[in-house]
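**Q** sequence and predicted structure below; questions after.
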Amino acid sequence: MAHKLIILGAGESGIGAALLGKQQGYDVFVSEGGTIKDNYKQELAVNHIPFEEGHHSWDVILGADEIVKSPGIPEKTELMKKVREKGVVVISEIELAYRFSKGKKIIAITGSNGKSTTTALTYHLFKTAGLDVAMVGNIGVSYARQVATAPAEYYVIEISSFQLDDIVEFKPNVAILLNITPDHLDRYDYKMENYVASKFRIAMNQTKEDYFVYCMDDPEIMQHLAQQPIYSTLIPFTIMKPLKEGGSIANEQLQILVDGEPVIMSMYDLALKGKHNLYNSMAAAIAGRTMDIRKEKIRESLASFKSLEHRMEYVTTVKGVDFINDSKATNVNSVWFALESIEKPIVLIMGGVDKGNDYSAIRDLVKEKVKAIICMGVDNTPIIDALSKDTPVMISTSGMMDAVREAYAHATKGDVVMLSPACASFDLFKNYEDRGRKFKEAVKAL
């Protein structure tokens, strides 16, 4: 009898897990409570993987040998309670992918914020050094899909706490924990310590041969380390004082010390600006050093890194107002990261084809940081209904030119106007790239 693998949730991680499971000879079935995107449906059909959408067949699911659960499904759901009662083994897609990529080098990055940037930067560093590396996880292609379709020698993985909740053997050679701030506490019984413990699972299987890279300036991390020892080799980073081992700042220079010769470069040569990016740059550089990447390559990478086009891409500054193109943010989660990373007041341009978005995830950040929302789409009702109580100004426009002009009119010196749509683009544009380019054109025409 083939191993019965049931995948709950058909997003990128669920589809990746299905492809890998099928490739490894498992008997795979995908169950999605909502609707499955057309491109994913096609992939399942082409690969002869049976699926259901719009409901869950409990009897089928409870008959599984093993379940891969999407990170988006909370434990509180009726279905998960039944699964736990029955005692079916539940793993995350990360765990499944790890099972079939043992012996490869894994750099795993988690934290409440800065994950995407640090992941992209670490990938850039390994790529610049000429290594066979893939960037996977929350930042694009799922880890399982990569293992199934284009396996690499090195994996740089962005991991959320939800993905860590269901690992069993997953063990990165380098685990990076950037910071821990209260986030998603609804999934952790509103207990900060549960959320912290969940982040620390990234190191739970590590041994002395592995590295745990962490921010010394984060009180939650330090408190947890004091109470719960970790068995891996610890490498801290800080901006508060020089260190003998790890990453630190002295005389406006970044210093990375890992086994031997230091990597030293001026803070002003770093491609990424801002305090939070000092931490991200140190973490990536430490990961590079643990893998013996030459210091010239590390310096070169930290200086040459470009944030991805249409992903928090700085366009220009007009009369003290910064314009940022984050057109790639086609879901609410991406907008959360975008809002989270900006310190200045924000005028947010959003809208497009709403795929049944749940905007509750960004409500707190909108309340805290967004002074106006400019909607741009054929139908802006979902955004207006969801967020109008959380921001003082909510305006509807029907195209990019109008949206940019309205946003500029509501911004004052020191603000940021950001296109971060949370929606697909095909009501007004060909794709998110086209939308991002139209935004840049409209900004330049101001």
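**A** Everything's here; your move.
**Q** make it CA atoms for all contacts and neighbour counts henceforth
**A** Will do.
**Q** what's the next secondary structure element after the longest helix anywhere in the chain?
**A** Ranked by residue count, the top helix of the chain under DSSP state H comes out as helix 275-290. Next along the chain after helix 275-290, taking DSSP states H and E as the criterion, comes helix 295-304.
**Q** contacts for that next one next, please.
**A** 121, 124-125, 128-129, 263-265, 269-272, 281, 285, 288-289 (CA atoms under 8 Å, 6 or more residues apart in numbering).
**Q** quick one: which of the residues you listed sit in strands?
**A** Cross-referencing the contacts of helix 295-304 against strands under DSSP state E gives 263-265.
**Q** by contact count, what packs against the longest helix of the chain?
**A** Packed against helix 275-290 by the contact rule (3 or more CA pairs under 8 Å, 6 or more residues apart in numbering; DSSP states H and E) you find helix 115-128, strand 174-177, strand 211-215, strand 233-237, strand 246-250, strand 253-257, helix 295-304.
**Q** from the chain's centroid, how far away is the fifth one?
**A** Its chain's average C-alpha position is 25 Å from that of strand 246-250, according to CA atoms, centre = their mean, to the nearest Å.
**Q** related to what we said a few turns ago, export the ones in strands among the contacts of helix 295-304 as JSON lines, with columns for distance to residue 235.
**A** Below are these laid out as JSON lines (distance: CA to CA, whole Å):
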{"residue": "263", "distance to residue 235": "15"}
{"residue": "264", "distance to residue 235": "17"}
{"residue": "265", "distance to residue 235": "19"}
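**Q** what is the nearest of these to residue 368?
**A** Each of the ones in strands among the contacts of helix 295-304 was scored against residue 368 by CA to CA, and residue 265 proved nearest at 35.2 Å.
**Q** please compare the first structure with the one that follows:
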Amino acid sequence: MRIVDLAFKRVAVWGFGREGRAAITAWRKRLPEQPLTLFCSEAEIAAAQAFDAALTIHGHEPDAIALAPFDVVVKSPGISAYKPALLAAKEAGIQITSGTALWFGENPQAKVIAVTGTKGKSTTTALIAHLARALGVRTALAGNIGLPLLELLDQSADLWAIELSSFQTGEAGPLSLGVITSLYEEHLDWHGSRERYVADKLMLTHSSRQLLVNALQPTLLEKTSSHPHRLLFGESDGWHVADGFIRRGTRSVFEVAKLSVPGQHNALNACAALAALEAMGHDAMAAAPALTNFIPLPHRLQPLGERDGVFWINDSISTTPQATLAALESLRGRAVTVLAGGHDRGLDWSEFVAAVSATPPHAIVCSGTNGPRIATALRETGVSTQIVEASGLDAAVAAARELTPRDGCILLSPGAPSFDQFHDYAERGRHFADLAGFDGREITGIEGLGIA
């Protein structure tokens, strides 16, 4: 479906974040005279009026009655598709769409690699773009990674590396290759249950002509086994990690220690990127040396530097307990004080507790809404390390300074979203950098977004 197909329809845009603004701009480009209604927060009304004076603006969340007059609702990704108002609108025959779906409708011939997964999707998507560009391929890097697809409307690329969140996987049109990096429970508040989250994540399988999945996850293998053109990474016959090297079968291709992003999980992300390029017909072997100069994404195991004899690492993007475990694994052998906790969305921390019981870090500082719950679980299990509860991130950093020995690490890897204290993970990461004695303003956006 293209935007022009919706001419003469009554259209509402729900959400005035970057995705919502991109949708309004794209609509004006295609159908400049069509009336548009915007639903946003009351605090956004003035900004929305300044952005587009022709909008009809409602500064509240719509219910089913408010949506009833419209033929089409363009929703932003952060608005759950399972909100009662949207379910009722869909039942009434109102078309629910998104910026992602509209972009795919406008670009049916684009060569797209779409990447999703609970963890690793941003780094893998950026790696695909970086490696493809190293081969001289004109490549777009966009999507959930930080650049709405509609901001690139009418621009061309030979390859599109697109990150899709679990909110967007069902909105993709037919695409060349889908990649699923991992599958754990997350965003249960948006999806409503773990089962629905898994089902939504796997929606990507339906639109992908080829599907590349992580061979190290049995559940993922089981749930994708029926795909007719499934490929694997992480198995010994293909791209995998073994004995300190990224390998293609028996051939050693790239030394893990030379990766610019630390950790075995990032080496596996590199395998996913190389396998994706290979699946698209590109020379992955020739691209592999470019892994050396890949610029790490901010807030993802980002080394900030040393202050007062302690090393500081910003992993604010970590929003699941599994991500925190991966961060700790990448720092094994060092005295690490990890700052855990944030917005509580009911995730199961038992795997984290069991893992740190076996190999405890130097100390764990728990803060945020779910901080007390994490601390209680750790104490009840008898984890043999120092466990401290703090009221917020400021207090957590102050406690970590006291606990961490010289040459140790203070790691922000919360395993939870930031919404209890901050607007998003990026704001949390910048504030952590400021508290550590660095300039959080220097943590800029993701390198390479757009087309190059």
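**A** It's in. Because the structure is a prediction, the values reported are computed rather than measured.
**Q** circling back to that earlier point, most neighbours per residue, which of the helices and strands packed on helix 275-290 of the first structure?
**A** strand 174-177 (a mean of 28; mean count of other CA atoms under 10 Å).
**Q** can you say which of the contacts of helix 295-304 of the first structure are buried?
**A** 121, 124-125, 128-129, 263-265, 270-272, 281, 285, 288-289 (16 or more other CA atoms under 10 Å).
**Q** from residue 349 of the first structure, how far out is residue 324 of the first structure?
**A** When distance is defined by CA to CA, to the nearest Å, residue 324 of the first structure is 10 Å away from residue 349 of the first structure.
**Q** residue 39 of the second structure contacts residue 11, doesn't it?
**A** No - Residue 39 of the second structure is not in contact with residue 11 according to CA atoms under 8 Å; the separation is 11.0 Å.
**Q** what do those two both touch?
**A** What both residue 39 of the second structure and residue 11 touch, as defined by CA under 8 Å, 6+ apart, is an empty set.
**Q** report the contact partners of the residue nearest in space to the middle of the first structure.
**A** Against the mean C-alpha coordinate of the first structure, by CA atoms, centre = their mean, the closest residue is residue 138 at 4.2 Å. Counting by CA under 8 Å, 6+ apart, residue 138 of the first structure touches 116, 157-160.
**Q** looking at those, state which has the most neighbours.
**A** The member of the contacts of residue 138 of the first structure that has the most neighbours, counting by other CA atoms under 10 Å, is residue 157 with 29 neighbours.
**Q** is it correct that that residue falls within a strand?
**A** Yes - secondary structure of residue 157 of the first structure (DSSP: H, G, I helix; E, B strand; the rest coil): part of a strand.
**Q** what is the equivalent residue in the second structure for it?
**A** Using TM-score structural alignment, the equivalent of residue 157 of the first structure in the second structure is residue 162.
**Q** isn't that match up against residue 147?
**A** No - the pair residue 162 of the second structure / residue 147 is not scored as a contact, 9.5 Å apart, by CA under 8 Å.
**Q** now list whatever residues contact both of the two.
**A** Common neighbours of residue 162 of the second structure and residue 147 (CA under 8 Å, 6+ apart) are residue 141.
**Q** which one of the contacts of residue 138 of the first structure is nearest residue 133 of the first structure?
**A** Nearest member of the contacts of residue 138 of the first structure to residue 133 of the first structure, counting by CA to CA, is residue 157, at 10.5 Å.
**Q** you'd agree the closest one is up against residue 137?
**A** Yes - under the criterion of CA under 8 Å, residue 157 of the first structure makes contact with residue 137 at 5.2 Å.
**Q** and residue 425 of the first structure, how far from residue 400 of the first structure?
**A** In terms of CA to CA, residue 425 of the first structure sits 11 Å off from residue 400 of the first structure.
**Q** what segments of the stretch 51-200 of the first structure are helices?
**A** Under the criterion DSSP state H, counting those that start in this stretch, the stretch 51-200 of the first structure contains helices at 58-62, 78-86, 93-99, 115-128, 143-149, 161-164, 192-200.
**Q** pipe those into CSV and attach distance to residue 384 of the first structure per row.
**A** CSV is the format used below for the helices of the stretch 51-200 of the first structure (distance: least, CA to CA, whole Å):
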stretch, distance to residue 384 of the first structure
helix 58-62, 36
helix 78-86, 31
helix 93-99, 35
helix 115-128, 28
helix 143-149, 35
helix 161-164, 29
helix 192-200, 31
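**Q** among those helices, which comes closest to residue 72 of the first structure?
**A** Comparing the helices of the stretch 51-200 of the first structure by CA to CA, helix 161-164 comes nearest, at 7.5 Å.
**Q** how big's the offset between the closest one and the second structure?
**A** Once fitted to the second structure, helix 161-164 of the first structure is off its aligned match by 1.6 Å on average (mean CA distance after the TM-score superposition for the first structure).
**Q** by contact count, what packs against that helix?
**A** So helix 161-164 of the first structure, by 3+ CA pairs under 8 Å, 6+ apart, packs with helix 93-99, helix 192-200.
**Q** the closest residue to residue 217 of the second structure other than its chain neighbours: neighbour count?
**A** Spatially, and ignoring its direct neighbours in sequence, residue 217 of the second structure is nearest to residue 182 (7.2 Å; CA to CA, 6 or more residues apart in numbering). Residue 182 of the second structure has 20 neighbours, counted by other CA under 10 Å.
**Q** and if you look at residue 82 of the second structure?
**A** Neighbour tally, residue 82 of the second structure, other CA under 10 Å: 12.
**Q** ok, and the closest non-adjacent residue to it?
**A** Closest to residue 82 of the second structure by CA to CA, 6+ apart is residue 191, at 6.9 Å.
**Q** list the contacts for that neighbour?
**A** Residue 191 of the second structure neighbours (CA under 8 Å, 6+ apart): 80-82, 197.
**Q** just among those residues, which is most surrounded?
**A** Neighbour max across these (other CA under 10 Å) = residue 197, 22 neighbours.
**Q** which position in the first structure pairs with it?
**A** Looks like residue 197 of the second structure aligns to residue 195 there (TM-score structural alignment).
**Q** what does residue 121 of the second structure give?
**A** Under TM-score structural alignment, residue 121 of the second structure pairs with residue 115 in the first structure.
**Q** these two touch, right, that match and residue 176?
**A** No - using CA under 8 Å, residue 115 of the first structure is not in contact with residue 176, being 9.3 Å away.
**Q** which residues are common contacts for the two?
**A** Joint contacts of residue 115 of the first structure and residue 176 (CA under 8 Å, 6+ apart) are residue 109.
**Q** helices along the stretch 351-452 of the second structure, start to end?
**A** 371-381, 393-403, 425-436.
**Q** enumerate the positions of the first one that are buried.
**A** Of the residues in helix 371-381 of the second structure, those scored as buried under the neighbour-count criterion (16+ other CA under 10 Å) are 371-372, 374-375, 377-378.
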